[in-house]
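# Output the structure for:
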Amino acid sequence: AAGLTLGKLRVGKISLGITFVFFVGILAAHFGVTVDPKMNSFAQTIGLALFVYALGVEVGPSFFPSLKSQGIFYNSLGLLVIILGLALVLAMHFLLGISMPNLLGIMSGAVTNTPMLAAVQSTLQDALGAEGSRQVADLALGCALTYPLGVVGMILAIICLNFIDPHKNKEEGSTQAQRTTYITELELTNTKLFGKTILEVVHLEPKHFIISRIWRGEKLIVPTSETVLYEGDHLLVLIHPEDLEEFITFFGQRAESRDWNRPDIDWDAIDSQLISKRIIITNSRVNGAKLGALRLRNQYGINITRIDRAGIEILATPDLRLQLGDRLSVVGESQEVIKAAKFLGDSINMLDKPKLFSFFFGLAMGCILGSIPLAIPGLSMPIKLGLAGGPIIMGILMGAFGPSLRIATYMSNSATQLIKQLGIILYLAGLGLASGAHFFDMIIHGSGLLWILLGFLITFLPTMLVGILSLFGYRKTHAETVGMLCGVMANSMALDYAMSINDSRSSSVAYAIVYPVGMFVRIISAQILLSFFL
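The predicted structure is shown next:
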């Protein structure tokens, strides 16, 4: 309770949040508070498993979509940050002689990634058993020492990158760069397409697109696959941003009457006789069904222009499998949209019912997966994914593919946050109590100050190098760059600061794209690296 209360404190725009639970546990242990070791171990185990599995289920729906389009670029830069960090750890090990377990503990705090710490602890315990209890405690000390500067160092990197940003005095990025789908208005002047139906036109172009509206003179049309195109039609087309020039050539010419990608467009006023509505998938019979198989356009005469899944905007393709909780942007006549909403569910109350069986089934499967030894060539002993790696992988798989198997994995945001918060509180409190007795001794008489410095270098150097590459080499905006960096560092506190100085949602988009992949790679790579030194 004391840790949660302190977590609400802010210094400027900076707060350590729930991590204060960890530090209160350390302080309590320093003053002699003890807990039965078996009970403490059980609390940490349960807390960790709940946290990482709920995290996996949460990011699962957006995990694989994030690997497409702009996601490939963002995640490539994120992986470069991770590789540079691991290279620094290896250099410190060979130059300074610090043990690899201690360095990985330092790194866990420096990159503000407690699931990574738990994965390394699990691997160390499996390898050394009871004899490694002190090393496991030192791991937690390393994390505790470097975590505060992990937050501050990331914010300092954001400030430095903003200072040297070559685009600082220019307009904040192009709209294309901030979106995974792009809306453009095109005039049909390509004579080869005159008189053809939309279905015929779709077969002529291998890349996917959606025609959501057609203006023919003063008349507005919601097209179907059988709608015939004529010379001079103005088409509102949804595409991937990088395909814009190709589609301008394909249809004829660009005819932008306004910026159709602005978030404040009043679609209802534009459409007049049409309405635009967001429909939430809550009908369990639709869960896992392919969008094309539902034939919504033919049955209701509506167009689905965009789909929002866990914060990631997805282009509505026929092969896309819908999931509970998906938010569909729909355009059509009022009565038909109402009928479609009734078919798809659109009842937020249905999502409030917990899916307990699928949650605990997936959690159990994740624990089993984490206990399976995996033989890797070059390692003297097999590794286990443990209670950090196994549940997060199973959570991602359940979140991504559960709907395809007709398994309802959706949890409301409040339920997900409750489970994650409960899990991480149990884990951090137990971890602090188990390792806090030697914390201040490490700072005063040990290598604590050196560890803090090394942690700062692990935080600051990779983020600055990759940030400079993104700004100057790839000409990305400051908002996109720091969002990506915060995502790979799993640093939501720094993201809050970044969004306060950038009036753009591209920071949160880049964060959401990189976060799941970065979390997964951090956990697995740390375990593999440690295994080479045991």
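# From now on I want contacts and neighbour counts done on CA atoms only, so please keep to that.
Fine.
# Would you map the helices across the stretch 101-250 of the chain?
Under the criterion DSSP state H, counting those that start in this stretch, the stretch 101-250 of the chain contains helices at 114-128, 133-164, 198-204, 244-251.
# can you pull out the helices in the stretch 251-400 of the chain?
Using DSSP H, counting those that start in this stretch, the helices found in the stretch 251-400 of the chain span residues 267-271, 296-300, 334-344, 356-370, 386-401.
# Next secondary structure after the longest one?
From helix 386-401 onward toward the C-terminus, using DSSP states H and E, the following helix or strand is helix 413-435.
# just checking, what packs against that next one?
In terms of contacts (3 or more CA pairs under 8 Å, 6 or more residues apart in numbering; DSSP states H and E), helix 413-435 is packed against helix 20-30, helix 37-63, helix 133-164.
# so which of the ones you listed gets nearest residue 187?
Counting by CA to CA, residue 187 lies closest to helix 37-63 out of the helices and strands packed on helix 413-435; the figure is 33.8 Å.
# Please provide the structure for the following sequence as well, for comparison with the first:
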Amino acid sequence: MAEVLAWLATQPLITLFIAIGLGTTVGRISVMGVRLGASAVLFVAIVLSVFASSYGISLELPEIIGQLGLAVFAFTIGVVSGPSFFHGLVKSWPWLVALAVTLCVAAFTARVLGPLLGLDAHTIAGTFAGTLNSTPGLAAAGGGPSATVAYSVTYLIGVVAVMIVMDVLLQRRARDQDAPPELFERAIRVERHDSPQVSELLAQHGDEVCFVRLSRSAEAPQVVVRPDDALPQGAIVNVVGPADRLEAIARELGHVSHYRIAEDRRSLDVMRVTVSDRGIAGRMIQDLDLERRFSATISRVRRGDVDMAGTADLVLRLGDRVRVIAPKRRMQELTEFFGDSSRGLSDLNPVLLGLGIALGLALGTVPLPLPAGGTFTLGAAAPLVLGLILGRNGRIGPLLTAMPHTAATVLTDLGLMLFIAAAGVRAGGHLLQAFESDLWSRIALLGIILVATMLTTSLILIRWLGKMGRTRFAGLLAGLQTQSSLLAFGNDQTSDDARVALGYSLAYPLSMIVKVFLAAVLASV
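Purely as a prediction, here's the structure:
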């Protein structure tokens, strides 16, 4: 065995992919309904590294592997989360304030209890960085031997404790009130005499409803609905949206009709097409002017595994599957208009990927001053922040700044596994050394108290007082830890529910900056 491990020590790429392969295999094993998913790569890499260390062999991966993985992961998760992040940012600021308070409470706890446990400032700062899984925080703490030992002892404590809490939260996520609403179709007969306009109804019932087809009677030909259309008495209108909105519209207009207008294809047909034309991606549905150009409309958009109503202000992305309603004779034109190529699912947008990550990494090296003296850099937070900005609208003039959901998911998973495999090998290499120290039990005790403090404070301030749903809060905990393996765990438990990534991207940038600052302060006092 020693010979095999010694050979692996000379073959870092083989070591990397063994950790990834074994980790993902272990991650598929279900224990009491829980699977670790891609996050198991971290634990397998740690075990592999510790096992080699027991033979006096050091397994090391080039630092550039972890940096590459983290850059790709952070940037693509930002691009995918950009639209939702900025859409909800206005109401998210109380959560961000609570997140900063949570980290400050944890740092204060470390500063008070650390000396009582006989720990010096650098050990306290390393314990804080390790418990909260902040490698930049370790660097801000000086990265010396005492800080590194404390970081190694508490790193797994932070990962495992938060993973347990996330699992408890996600087991109960069906009760969340912020889940994306399921979409339904209803045929509604208009009984009102005043012929209300569609635009008035849209303004009244929100942006999750889409009026699709209109027929003045069961025998009359159907037409696609325009915002300025009036709904005369006796007309039948086809509406897509959440069940409660449809019920409210039906009560206001008249009643639900038994006429199956969506199945009547004498005048209008329906088909699913893939958005693969770059000229379409990054534009709102209303900007395509489908009603005038093709007498067509979009009723639904499927992105990943989520269906959304085809509302006027919805921005289309490469790889979206749109449900188009139009006259049969215009279907071929619409197919050509949208592209309808599988390339729309896999286009990596290499211009965005290359230049975006390069600019993000460059911004991450810019030194920023600390109030207590010295400087820090944003590091991996910079590509994520830049990805959020570029992904917000999906287009800057002629430049497409979005990626297909499928391609972005693949890149995110690849970057994630590269980074956590490298992080696991590095952490495992220090673990045996850490347990040789007679301080490890006191360091571990402080780490347990810190993670309990962080979890309790965030549960009170964000989950309960802030009324954040369990699924998004689980993602926020992963982002608060700036721990990609926890994001992988959350994604695996929820089949990539978008709320997990949204919570993660909301917390990650601020959390990373605040933890670096607090670690530097703890090391200096």
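# After superposing, what score do the chains get?
The TM-score (TM-score structural alignment, normalised by the length of structure 2) is 0.74; 478 aligned residues with a CA RMSD of 4.3 Å.
# Now mean neighbour count and distance to residue 240 of structure 1 too, for the helices of the stretch 251-400 of structure 1, in JSON lines please.
Conversion of the helices of the stretch 251-400 of structure 1 to JSON lines gives the following (neighbours: other CA atoms under 10 Å; distance: least, CA to CA, whole Å):
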{"stretch": "helix 267-271", "mean neighbour count": "13", "distance to residue 240 of structure 1": "21"}
{"stretch": "helix 296-300", "mean neighbour count": "15", "distance to residue 240 of structure 1": "21"}
{"stretch": "helix 334-344", "mean neighbour count": "17", "distance to residue 240 of structure 1": "25"}
{"stretch": "helix 356-370", "mean neighbour count": "18", "distance to residue 240 of structure 1": "34"}
{"stretch": "helix 386-401", "mean neighbour count": "27", "distance to residue 240 of structure 1": "22"}
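# Now render these as CSV, adding distance to residue 97 of structure 1.
Below are these laid out as CSV (distance: least, CA to CA, whole Å):
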stretch, distance to residue 97 of structure 1
helix 267-271, 63
helix 296-300, 64
helix 334-344, 60
helix 356-370, 31
helix 386-401, 27
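# Residue 48 of structure 1: which of the ones you listed is closest?
Closest among those, using CA to CA: helix 386-401, at 6.8 Å.
# ok, and what's touching that closest one?
Contact with helix 386-401 of structure 1 is made by 45, 48-49, 52-64, 115-116, 118-119, 122-123, 362-363, 365-371, 409-410, 520, 523-524, as judged by CA atoms under 8 Å, 6 or more residues apart in numbering.
# Whichever of those end up buried, select them in ChimeraX.
Typed into ChimeraX, the line below selects the buried ones among these, using 16 or more other CA atoms under 10 Å:
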select :45,48,49,52,53,54,55,56,57,58,59,60,61,62,63,64,115,116,118,119,122,123,362,363,366,367,368,369,370,371,409,410,520,523,524
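# give the contact list for the equivalent of residue 301 of structure 1 over in structure 2.
Mapped onto structure 2 by TM-score structural alignment, residue 301 of structure 1 lines up with residue 295. Contacts for residue 295 of structure 2 (CA under 8 Å, 6+ apart) come out as 223-224, 326-327.
# Next: residue 436 of structure 1.
By CA under 8 Å, 6+ apart, the residues touching residue 436 of structure 1 are 25-30, 141.
# Let's see the ChimeraX selection covering just the buried ones among the residues you listed.
To isolate the buried members of the contacts of residue 436 of structure 1 in ChimeraX, using 16+ other CA under 10 Å:
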select :25,26,27,28,29,30,141
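# Could you identify the most distant pair in the contacts of residue 436 of structure 1?
Spatial extent of the contacts of residue 436 of structure 1 (CA to CA) is set by the pair 28 and 141 at 14.2 Å.
# Stretch 52-69 of structure 2 spans what distance, first to last residue?
Start-to-end span of stretch 52-69 of structure 2 (CA to CA, to the nearest Å) is 24 Å.
# got a list of what the counterpart of residue 423 of structure 2 in structure 1 touches?
Mapped onto structure 1 by TM-score structural alignment, residue 423 of structure 2 lines up with residue 431. By CA under 8 Å, 6+ apart, the residues touching residue 431 of structure 1 are 22, 25, 44, 140.
# which position in structure 2 aligns with residue 280 of structure 1?
Residue 280 of structure 1 maps onto residue 274 in structure 2, with residues paired by TM-score structural alignment.
# and that match, what does it touch?
Taking CA under 8 Å, 6+ apart as the criterion, residue 274 of structure 2 is in contact with 318-322, 338-342, 344.
# Out of these, who's the most crowded?
Compared across the contacts of residue 274 of structure 2, residue 318 has the highest neighbour count, 32 neighbours, by other CA atoms under 10 Å.
# That residue matches what in structure 1?
Aligned by TM-score structural alignment, residue 318 of structure 2 pairs with residue 324 of structure 1.
# Please report the distance of its match from residue 172 of structure 1.
Here residue 324 of structure 1 is placed at a distance of 34 Å from residue 172 of structure 1 (CA to CA).
# quick one: what's aligned to residue 404 of structure 1 in structure 2?
Residue 404 of structure 1 maps onto residue 396 in structure 2, by TM-score structural alignment.
# How many residues are close by residue 192 of structure 2?
Residue 192 of structure 2 sits with 15 neighbouring residues when counted by other CA under 10 Å.
# cool, and the one 4 residues further on?
A count of neighbours around residue 196 of structure 2, defined by other CA under 10 Å, yields 17.
# who's in contact with it?
Applying CA under 8 Å, 6+ apart, we find residue 196 of structure 2 in contact with 230-232.
# Swap in 7 Å and give it another go.
By CA atoms under 7 Å, 6 or more residues apart in numbering, the contact set of residue 196 of structure 2 is 230-231.
# do you know how far it is from residue 253 of structure 2?
Distance from residue 196 of structure 2 to residue 253 of structure 2, by CA to CA: 9 Å.
# before we move on, what about residue 452 of structure 2?
54 Å.
# Settle it for me: which of the two has more neighbours?
residue 253 (20 against 16).
# could I get the helices and strands packed on helix 413-435 of structure 1 as JSON lines with distance to residue 305 of structure 1?
Listed next are those as JSON lines, based on distance: least, CA to CA, whole Å:
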{"stretch": "helix 20-30", "distance to residue 305 of structure 1": "43"}
{"stretch": "helix 37-63", "distance to residue 305 of structure 1": "18"}
{"stretch": "helix 133-164", "distance to residue 305 of structure 1": "35"}
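# Quick check: which of those helices is nearest to residue 513 of structure 1?
Residue 513 of structure 1 lies closest, by CA to CA, to one member of these: helix 37-63, at 7.6 Å.
# Okay then, goodbye and thanks.
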